[in-house]
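Novice: attaching a predicted model along with its sequence, questions to come.
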Amino acid sequence: MLNGKNIVLGVTGGIAAYKACSLTSKLTQQGASVKVIMTKSAAEFVSPLTFQALSRQPVYTDTFDEKNPEKIAHIDLADWADLFVIAPATANLIGKIANGIADDMLSTTILATEADVYIAPAMNVHMYAHPAVRKNLIQLEQWGYKFIEPGDGYLACGYVGKGRLEEPETIIKVLDQDDHASRGLLEGKNVLISAGPTQESVDPVRFFTNHSSGKMGYALARQATNLGATVTLISGPVDLTTPQGVKRIDVQTAEDMYNNMIEAFDHNDLVIKAAAVADYRPKVTFEHKMKKKQDDLILEMERTKDILKELGKRKSSQFLVGFAAETDKYLEYGRKKLVSKNLDAIVINDITAEGAGFRKDTNQVTYLHTSGKQQQLALSSKDEIAKGLLQLIVSDMGEGL
């Protein structure tokens, strides 16, 4: 299942680095394309030339060694990766990632990637049990990093216990099983997602909008594509790159969003309205710029069309999911919206919670289904939240999938 995958392998400075040679060879034999990043300490144990020979790819050791002047190496590698594996992962590197430290090629690339990151720790048994290391591991797990637990046994330091890097065959088995479990969950399905804000013009200079960045909707589009779906993304004005393989339709106003959502609705199996659409717009839009006056300004506003409610009325076989951004009584308001809009599920976002809400790279949400199922997704990256939500949605779509 790893055939054709782009895998970045990070190798850190531990005696277990020799196992990374075997891992590189076996991944390459599986048909994966492997590029290795080594820390300076890792090169004390194994030569970069060894990994170059095994992977038949360049090996990266220095952030400032730009092999292609047209690209920034660590960003290019971060974007290239389908999977990122760190084996062995020392306590030092784990601490760097958990605290956002990027001071070499490996740590810099890890912080820049949006690929799934698998960490295979290897260290002394007492180091692995140290409170600082455990705290860092917990933090990374909350952010969505995945772990391949070390094995028990005789360690190079002479101790016996947990801390030995897992065998390459086991690491590959974990990667293969995860890929197999997630691949194709939405294969053959059409998914419609809305994202971002709308802008409602007052005049050619001014408009009303909101704080939505579109990051959550774009994460959903990206992850739905990874699960095999054909994704249409209807996006308000945002400064985000279109996820690979996604058909993007740009809109500006609530009316634009309404028309495009209604037009596309019947052709989709799953519809997720993550956009923050304006509830009101100026009743009158001025053709020329309004000039400043001494008196206060009063603008009359009118309601925009309720997109989600209209979709709920038109729903036939579609699985319809809404979003609710709330500041108080979020579960109460979310349940009311679930019923009043005739939704199948709703994702409730308490935007007052630390690390959640608009313009942030992390989020924490509550998923509610009409069956009464309630599932909280803890603070994590928006891509990890998107993965979790899609897994819940796929489960609740059931036979209709």
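Specialist: Cool, the structure landed. This one's a predicted model, so the numbers in the text were calculated from it and none came from an experiment.
Novice: C-alpha only now, for contacts and for neighbours.
Specialist: OK.
Novice: okay, now S371: neighbour count?
Specialist: Each residue near S371 was counted by other C-alpha atoms under 10 Å, and the total is 9.
Novice: please apply the same query to the one 3 residues further on.
Specialist: For Q374, the number of neighbouring residues by other C-alpha under 10 Å comes to 14.
Novice: also this one, for the comparison:
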Amino acid sequence: MSNINGKKIVLGITGSIAVYKSAELVRHLKKAGAIVKVAMTKNATWFVTPLTFETLSGNRVIEDMFSQPGTSIDHVSLGQESDCIVIAPATANFIGKIAHGIGDDFLSTLILAATAKILICPAMDKEMFKNSIVQSNILILKERGFIVMEPEEGMLASGAVGLGRFPDPLAIAEEIQCLLANKDLQGLKVLITAGPTIEFIDPVRMITNRSTGKMGYAIARAARRRGADVTLISGPTHLDPPKGIHMANVETAEEMRGAVMDHYKGKDVIIKAAAVSDYKPLNKAKEKWKKKAGKTIVEMIPTPDILEELGRNKGDITLVGFAAETTDHIANALGKIKKKNLDLIVLNDVSKDDRGFAAETNEVRMIDRKGNEEVVPLTSKDEVADKILDRIKYL
């Protein structure tokens, strides 16, 4: 279950061209089970009508303290009953007002009365964002305990390219989840590997596997959300890098080994979710092979067994491996625990289309070194990630 399920979130929207993206943010929050109430400044309503947000949130939109007869919405109680207040987008004008304690509309007075956690998501032109006055106001907010999410770099409404773009709504939703999560992994240093590796036959062709990295990335997001200091070593994927973690990108098994050996010391937990190639061509051709009649034989040699090497050198580190199997699942997993000195193995059957590689869902069986088993029924990979971390806590 999402950690924001049932949480009360106030989304404050100010007058920016990025307002339309806030509609997608509401959709993500509602999908995760949050109770969303929207408050808009007068200028925000010029860009998108309140009706849009009423429809998406299922709640009346608050526009002004005095313009809605018959309503009894109190900015004081709303600011204290909410679990989180998010200002997205936050204009330079609004940031300046709340930095200096000005409360001249519902949203700004809500901030003054709030005891909830507050997330600010600036969105403006690059010259405005880097203006020293704006930066000073942002610093004031940070010093007073506000969480400020950095804008993205990209094409802006003015046509310029630079820093100031409204963050991706899904990234904001993730930041909200992180803000409200139980920090039960605070202080833990966690190393996670994810994705496939590739081994080149020639400059064009390669050997790889079906791993997309989704499971490993889900674990990285969940661990960071719960307070861990996360390092993610990733093979080639099409996934966006999770926010707030240390990241290293690799391609081959040798590169994966090098990155793991560079980063594993000092970690409390290592989770090897990557699908590392077991073999590589003995020789990589310098030029593309040309098609010809008859058979072509590629001689293969084993790649380094990173998990086994970690098992020999792990010391007090909790070591977790994955087993993607199609037959003899439990026997293979138990053999891997013993051979590679694992504390826990996460077994999944990749012969089924709705779980494992490329799927959005997974069903896993976790087995520890004592033979204790726990089955996680088919569910989202985000849910599986939290279940894996829950199990690791008690090893």
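Specialist: Structure's in. What do you need? Note that the structure is a prediction, hence the values are computed from the model and not measured.
Novice: where does the TM-score land?
Specialist: After superposition, the two chains reach a TM-score (TM-score structural alignment, normalised by the length of the second structure) of 0.62; 277 aligned residues with a C-alpha RMSD of 3.6 Å.
Novice: OK, contacts around K247 of the first structure?
Specialist: V231, T232, L233 (C-alpha atoms under 8 Å, 6 or more residues apart in numbering).
Novice: now, among the residues you listed, which is nearest to T170 of the first structure?
Specialist: Comparing the contacts of K247 of the first structure against T170 of the first structure with C-alpha to C-alpha picks out V231 as the nearest, at 34.0 Å.
Novice: next, count neighbours for M155 of the second structure.
Specialist: By the measure other C-alpha under 10 Å, the count of residues near M155 of the second structure is 15.
Novice: just give the closest residue to it, not the sequence neighbours.
Specialist: V161 (4.5 Å; C-alpha to C-alpha, 6 or more residues apart in numbering).
Novice: these two touch, right, that neighbour and E127?
Specialist: No. Between V161 of the second structure and E127 there is no contact under C-alpha atoms under 8 Å: 10.5 Å.
Novice: so how far is V134 of the second structure from the counterpart of V394 of the first structure in the second structure?
Specialist: Using TM-score structural alignment, the partner of V394 of the first structure in the second structure is K393. Distance, K393 of the second structure to V134 of the second structure, using C-alpha to C-alpha, to the nearest Å: 42 Å.
Novice: have a look at these two and say which one is more surrounded.
Specialist: V134 (19 against 11).
Novice: for that one, list the residues it contacts.
Specialist: Applying C-alpha under 8 Å, 6+ apart, the residues contacting V134 of the second structure are A92, I95, G96, M128.
Novice: swap in I94 of the first structure?
Specialist: V133, N136, L137.
Novice: name the member of those residues with the most neighbours.
Specialist: L137 (23 neighbours).
Novice: what helix or strand does I98 of the second structure sit in?
Specialist: Following DSSP states H and E, the helix or strand that holds I98 of the second structure is helix 92-99.
Novice: tell me what the next helix or strand after that helix is packed against?
Specialist: Sequence-wise, the next helix or strand downstream of helix 92-99 of the second structure (DSSP H and E) is helix 106-113. In this structure, helix 106-113 of the second structure makes packing contacts with strand 35-40, helix 75-81, helix 92-99, judged by 3 or more C-alpha pairs under 8 Å, 6 or more residues apart in numbering; DSSP states H and E.
Novice: and these, which is most packed in?
Specialist: Across these, averaging neighbours per residue (mean count of other C-alpha atoms under 10 Å) puts strand 35-40 on top, at a mean of 24.
Novice: what packs against that one?
Specialist: Against strand 35-40 of the second structure (3+ C-alpha pairs under 8 Å, 6+ apart) you get strand 8-13, helix 19-31, helix 50-57, helix 106-113.
Novice: between these, which gets nearest to S72 of the second structure?
Specialist: Nearest of those (C-alpha to C-alpha): helix 106-113, 12.8 Å.
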